[in-house]
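Asks: quick one: sequence plus predicted model below, questions after.
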Amino acid sequence: MTTPATAPRPMRADARRNYERLITAAREEFGERAHEAAIEDIAKRAGVGVGTLYRHFPRRIDLVEAVYAEEIDTLIAAVDDALATPDPYAGLTSWLQAYARYAMNKRNLLKELQEAFERDPGLRLQLRERLQAAATRVLERAQAAGAVRQDVSGDDLLHLVGGICMSSTATREQNERLLEVVLQGLRA
């Protein structure tokens, strides 16, 4: 249990800004160069020294995990936008397209993500459960409106879209076309 004496102190404003810049820079570097992204290049892109990066993220895998968790948080937050869309099918489509973009960007980091999941087996399960709950919320709204098939689950959607987008040989255009096939196949 965390007590006031053992609770982590909140970050100073400048430390918080550096943390956020490092996450943004790492996301961009990982997206462009995947596992070849160098720590030094990430720090340079963020406009901080390597020491600052290591103060926030002692190991490369800590940075990978932080980027991954932030992107999951962004996908979870996108559910609210999808649910606010007047057309439930359009909301489902927009959320699945966001998930597809996320999955396509992650396929180059599979090795690093696998290492993170081996280090913390509960991490994968926790993040997967959050994603599944998000997909289910958007899907059930579309199902309740009669816009999509009733025999599909949120987990089915994650597997379908993730399977398409994680293919290392498919181009972005092929993935987008296959996603459209899946979306059309979901229609009631």
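Replies: Looks like it came in fine. These figures come from a predicted structure and were not determined experimentally.
Asks: rest of the way, CA atoms for contacts and neighbours
Replies: Fine.
Asks: tell me how many other residues surround residue 35.
Replies: The burial count assigned to residue 35 is 15, neighbours taken as other CA atoms under 10 Å.
Asks: spatially nearest residue to it (excluding sequence neighbours)?
Replies: Distances taken as CA to CA, 6 or more residues apart in numbering put residue 109 closest to residue 35, at 6.1 Å, once the chain neighbours are dropped.
Asks: the one you found contacts residue 30, doesn't it?
Replies: Yes. Under the criterion of CA atoms under 8 Å, residue 109 makes contact with residue 30 at 7.4 Å.
Asks: any idea how far the residue nearest to residue 35 lies from residue 90?
Replies: Remark: distance between residue 109 and residue 90 (CA to CA, to the nearest Å) = 30 Å.
Asks: same check on residue 179?
Replies: Separation of residue 179 from residue 90 (CA to CA): 14 Å.
Asks: need the contact list for residue 83.
Replies: 91, 138, 141 (CA atoms under 8 Å, 6 or more residues apart in numbering).
Asks: wait, what's in contact with the first one?
Replies: For residue 91, the contacting residues are 81, 82, 83, 84, 85, 138, by CA under 8 Å, 6+ apart.
Asks: presented hereafter is structure B, for comparison with structure A:
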Amino acid sequence: MTAVDRLLARDAAPTPRADARRNLERLVTAARAAVAEVGVAVTAQEIAQRAGVGKGTFYRRVPSLDALLTAVLEEVLDEGIAAADRALAQPDPWQGFTEFAAAYVGLRAESCGVNDALGGAGSGEVDRCISDLRDRLRELVGRAQRNGSMRGDTAWEDVAFALAGVGTADHTVGLRAAPDQWQRTLRIVLDGLSARR
């Protein structure tokens, strides 16, 4: 379910007009971009400006900044779950895992930014999404290990932390990360996890 659909489902009002829905869609898009760029300091005003709407429109379309961010976080986590489901459908477990890993690293940065902006206070739905994603990651790692394509001496929890570490910093020891740094780092991590080196 998209963040827009989640917000509309939580609102007891009748289905909004097309222009109201477009404003809500713009707010969701702006919230995702703002959190990625600004992080925990994101405000309703910042999101409204990015969406090209007034603060009054913001509060007519969403009940609060937290409600908007929670819906966005749930949407991002659902995208991660969908990526895991596609990976599990792959006949080749290693290929499925590597495709998931790339999608997960990109979505993780976004979901962590939203979660930080919420102060870690999501919803029961957020907890369910995280649990579902965790279960799928465990299954992806297990599949790849059972078919011999992933090192068997690595716990699935270690894999979760290895993937989490791929996109954590934009600079280190005076160096600035290149735009594709996360992809290069991911290749190194995947090479380390592969049993087919």
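Replies: Looks like it arrived, so ask away. Treat the numbers as computed from the prediction; the structure is a model and nothing was measured.
Asks: sorry, back to before: in structure 2, which of the contacts of residue 83 of structure 1 still touch?
Replies: Cross-checking these against structure 2 gives 91, 138 as conserved contacts, using both residues aligned by TM-score structural alignment, their matches' CA atoms under 8 Å.
Asks: any chance of the contacts of residue 83 of structure 1 in TSV, plus secondary structure and distance to residue 48 of structure 1?
Replies: What follows is the contacts of residue 83 of structure 1, written out as TSV (DSSP: H, G, I helix; E, B strand; the rest coil; distance: CA to CA, whole Å):
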residue	secondary structure	distance to residue 48 of structure 1
91	helix	39
138	helix	39
141	helix	44
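Asks: and the contacts of residue 83 of structure 1 as JSON lines, adding distance to residue 122 of structure 1?
Replies: Shown next, in JSON lines, are the contacts of residue 83 of structure 1 (distance: CA to CA, whole Å):
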{"residue": "91", "distance to residue 122 of structure 1": "30"}
{"residue": "138", "distance to residue 122 of structure 1": "25"}
{"residue": "141", "distance to residue 122 of structure 1": "29"}
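Asks: in structure 2, which residue is closest to the centre?
Replies: Nearest residue to the geometric centre of structure 2 (CA atoms, centre = their mean): residue 107, 3.2 Å.
Asks: pretty sure that one contacts residue 74?
Replies: No. Between residue 107 of structure 2 and residue 74 there is no contact under CA under 8 Å: 11.6 Å.
Asks: all strands of structure 2, in order?
Replies: Along structure 2, counting by DSSP state E, strands occupy 171-172, 175-176.
Asks: as JSON lines, the ones you listed with mean neighbour count and distance to residue 134 of structure 2 would be great.
Replies: What follows is these, written out as JSON lines (neighbours: other CA atoms under 10 Å; distance: least, CA to CA, whole Å):
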{"stretch": "strand 171-172", "mean neighbour count": "9", "distance to residue 134 of structure 2": "28"}
{"stretch": "strand 175-176", "mean neighbour count": "10", "distance to residue 134 of structure 2": "31"}
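Asks: turn the ones you listed into JSON lines, columns for distance to residue 148 of structure 2.
Replies: Converted to JSON lines, the strands of structure 2 look like this (distance: least, CA to CA, whole Å):
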{"stretch": "strand 171-172", "distance to residue 148 of structure 2": "35"}
{"stretch": "strand 175-176", "distance to residue 148 of structure 2": "36"}
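Asks: still on that earlier bit, which one of the contacts of residue 91 of structure 1 has the most neighbours?
Replies: Neighbour max across those (other CA under 10 Å) = residue 138, 24 neighbours.
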